[in-house]
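Trainee: here's my sequence, what's the structure:
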Amino acid sequence: MEVFFDPSGLEPDAAYIRVVRYSERREWPVRGGVNIAPGVAALDFEAPFNVEATYRAQMFTATGASIGWTEASTTVLEYAGTIVHQPLDPTSWVTVDVMPGSVSPLTRPEEGTLVQTEGRDVGVWIGSGRRGLRGVGVSLQTRSIAEADAFRDLQGSYAVRQIGTVCIRTSSTIRWPRTFFARGDFAENDRTIRFGGTKVTFDARVDEVEPPFPGLAVPLLTYGDLDAAYATYAERDAAYPTYTDMDRDYSLAGLAD
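Mentor: I've put the predicted structure just below:
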């Protein structure tokens, strides 16, 4: 989901903005939308499927003083299916099928201690409030060997180190969060490969976790991509009315690879 606030709609003194998304009764800082300059677009790779998402931006002066919020804009990202991706590298992703093993009790524990105090017939609960989901059964199936390899690499490979957190987004009616950040050790299970097929399932008990700091993001479009698309700076500058238009030409993403 591209999130773009036209500079003409911002306060004149706005030196940078912070973009947030409101979805499923939660507020999410948009990855890649933290302290960005006016005229810069953010790509929300964590937007939930088929539910309302409302975006606003908080504006700040060069000295860091807040000067208010933009108007809110609400949209729906329509998609049928399930995608798992690496939060710090959204180019590392795979489509999967949610399997019946994912239908299990969803538990959000409240951690604390029951204390028996003098003079009371019943105990006193001293707790810290409900936590995120714990021990969620997740069973996901890939349809090809390439997809199985991609899923395995989401949490790191022998050559590339990654954080263990994954982001699961699904249109399934299963009652996971629509943007589900999960941590678990997925076991790879051969379903049909030994019989000449291509299907593999990945099963785990996962815990819901906080996403990585949203200021950390891998850009989809790089200057290397632009350099690969145009032989000279003059050609590149002539192709776009403004630098903002150039920075939003995602059709060139990946050309430098």
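Trainee: C-alpha from now on. contacts and neighbour counts both.
Mentor: OK.
Trainee: so which strand or helix has residue 180?
Mentor: strand 179-183 (DSSP states H and E).
Trainee: helices or strands next to the following helix or strand past that strand in the packing?
Mentor: The element immediately downstream of strand 179-183 (helix or strand, assigned by DSSP H and E) is strand 187-190. Contact partners of strand 187-190 among helices and strands, from 3 or more Cα pairs under 8 Å, 6 or more residues apart in numbering; DSSP states H and E: strand 200-208.
Trainee: now the strand it packs on: buried residues?
Mentor: Neighbour counts using 16 or more other Cα atoms under 10 Å place 200-208 of strand 200-208 among the buried residues.
Trainee: just stretch 232-248 next, same as before
Mentor: Within stretch 232-248, the residues that qualify as buried are 246-248, counting by 16+ other Cα under 10 Å.
Trainee: in helices only, show me those residues.
Mentor: With DSSP state H as the criterion, helices contain 246-247 from among the buried residues of stretch 232-248.
Trainee: tell me the one of the buried residues of stretch 232-248 nearest residue 137?
Mentor: Nearest to residue 137, judged by Cα to Cα, of the buried residues of stretch 232-248 is residue 248 at 38.9 Å.
Trainee: what residues are up against the closest residue to that closest one other than its chain neighbours?
Mentor: Spatial nearest neighbour of residue 248, excluding adjacent residues (Cα to Cα, 6 or more residues apart in numbering): residue 41 at 7.2 Å. The neighbours of residue 41, taking Cα atoms under 8 Å, 6 or more residues apart in numbering as the test, are 2-5, 33, 248.
Trainee: now show me the structure for the sequence below, then we'll compare the two:
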Amino acid sequence: MVDVVDGGNATSTFTDTLDGGNAFTIYGPGLVPVPSMDPVPHVEITLDTVVPGTVTATLYRIQDDRTMRVRGLVNVPAAGGFGGIDTEPPLQQTVSYRAEYFDVNGVSLGFGETSDTYVDYAGTVIHQPIDPSRGVSVLLAQGAAKTLSRPFEGEVIKPIGRSVPVYIGTGRSGLEDINVDCVTFTAEDAARMSSVFGGYDGDEQLPVVCFRSSLPTGLPAVMFMVVPKPAAEPYAYAGGEEAVMWRLSGQEVAPPVEGIVRPLLAYSSLENAYATYADIEGAYLTYLDAETDFDLAGA
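Mentor: Sure, this is the predicted structure:
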């Protein structure tokens, strides 16, 4: 029996959104976790039912009581369904997803149902949020994230006529003075870590990285941190000439704008997989089928 909150059709699946009695079932996202460096652990997402009248949609990821918009799936065209890849899910923790739907005027039509998944990847991954193809799996150094500090921002003042000072603050900041020193063991992984921060001749990247780990570090499950001075040094104790110790220190910041990303599955992926546009049309029944052919991601 579904609760009715709007006096409408009792078969409505909208239990917490006023929907005018629409009995159309809005299922949660279809989720496929990919626990491998392909190029980073991710979740493939498909939504094939939307609220009638939907023009655009935004997908949200919910974990540890924190709600974040999924990168690349913000205000996307959604009439008939939509899909994409979340390259920033937490590792070895249950995570939930749900979509919010909007009409042609940008007015919210409510949320669909929630779906859960679990990315069973053991390890620590650092990648460039704007370009998830730039990522690497690392070994955290001993003492990494040993001390965690979230200071309060404010000052103590002494008003005239008061014998005891008054604290005036603006709340707590994110984590500061974070140390996530780590090791790569091969020349290939060292190159991947270097690419996270970019190079020369137009290969500029943000100093903000996405950090995820299955280890009990005490850090947020999905943390964005600015690393203004990444440094590399030989790591002789690893028993190999290619091992590198990466000195990564910085502070927690908000993620880069979630609408900006270099997609793993783009139209160019279809162009590279098929000889002609007619071949593309013949391979898929709907645009959604093409948009969610995740086997072509990275092509």
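Trainee: so after superposing, what's the score?
Mentor: Once superposed, the chains reach a TM-score of 0.92 (TM-score structural alignment, normalised by the length of structure 1), with 253 aligned residues with a Cα RMSD of 1.8 Å.
Trainee: hang on, the earlier thing: just the buried residues of stretch 232-248 of structure 1 now: which is nearest residue 181 of structure 1?
Mentor: Looking across the buried residues of stretch 232-248 of structure 1 and measuring by Cα to Cα, the closest to residue 181 of structure 1 is residue 248, at 27.3 Å.
Trainee: roughly how far does that closest one sit from residue 234 of structure 1?
Mentor: Distance, residue 248 of structure 1 to residue 234 of structure 1, using Cα to Cα, to the nearest Å: 18 Å.
Trainee: what of residue 181 of structure 1?
Mentor: Taken as Cα to Cα, the span from residue 181 of structure 1 to residue 234 of structure 1 is 43 Å.
Trainee: now the buried residues of stretch 232-248 of structure 1 in TSV, with distance to residue 160 of structure 1?
Mentor: Below are the buried residues of stretch 232-248 of structure 1 laid out as TSV (distance: Cα to Cα, whole Å):
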residue	distance to residue 160 of structure 1
246	31
247	28
248	28
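Trainee: tell me who's in contact with the counterpart of residue 123 of structure 2 in structure 1.
Mentor: Counting by TM-score structural alignment, residue 123 of structure 2 corresponds to residue 81 in structure 1. Applying Cα under 8 Å, 6+ apart to residue 81 of structure 1 gives the contacts 95-97, 170-172.
Trainee: skip the chain neighbours and tell me the closest residue to residue 51 of structure 1.
Mentor: residue 76 (5.7 Å).
Trainee: what about the one you found, neighbour count?
Mentor: 14 (other Cα atoms under 10 Å).
Trainee: distance of the residue most central in space within structure 1 relative to residue 32 of structure 1?
Mentor: Centroid-nearest residue in structure 1, with Cα atoms, centre = their mean: residue 46, separated by 2.8 Å. The gap separating residue 46 of structure 1 from residue 32 of structure 1 is 11 Å, by Cα to Cα.
Trainee: and the helices in the stretch 1-150 of structure 1?
Mentor: Assigned by DSSP state H, counting those that start in this stretch, the stretch 1-150 of structure 1 shows helices spanning 145-154.
Trainee: can you give me the strands in it?
Mentor: 2-3, 16-23, 26-29, 42-43, 52-60, 66-69, 73-76, 82-86, 89-98, 110-115, 124-130, 136-142 (DSSP state E, counting those that start in this stretch).
Trainee: and residue 176 of structure 1, which of those strands is closest to it?
Mentor: strand 136-142 (9.1 Å).
Trainee: the aligned residue in structure 1 for residue 70 of structure 2 - how many residues pack around it?
Mentor: Matched to structure 1 by TM-score structural alignment, residue 70 of structure 2 sits across from residue 30. Residues lying near residue 30 of structure 1 (other Cα under 10 Å) number 26.
Trainee: for residue 72 of structure 1, same thing?
Mentor: Residues near residue 72 of structure 1, counting by other Cα under 10 Å, number 12.
Trainee: thought it was touching residue 53?
Mentor: No - with contacts defined as Cα atoms under 8 Å, residue 72 of structure 1 does not count as touching residue 53, sitting 10.1 Å away.
Trainee: still on that earlier bit, average offset between the strand holding residue 180 of structure 1 and structure 2?
Mentor: Superposing on structure 2 and averaging over aligned pairs (mean Cα distance after the TM-score superposition for structure 1), strand 179-183 of structure 1 comes out at 0.8 Å.
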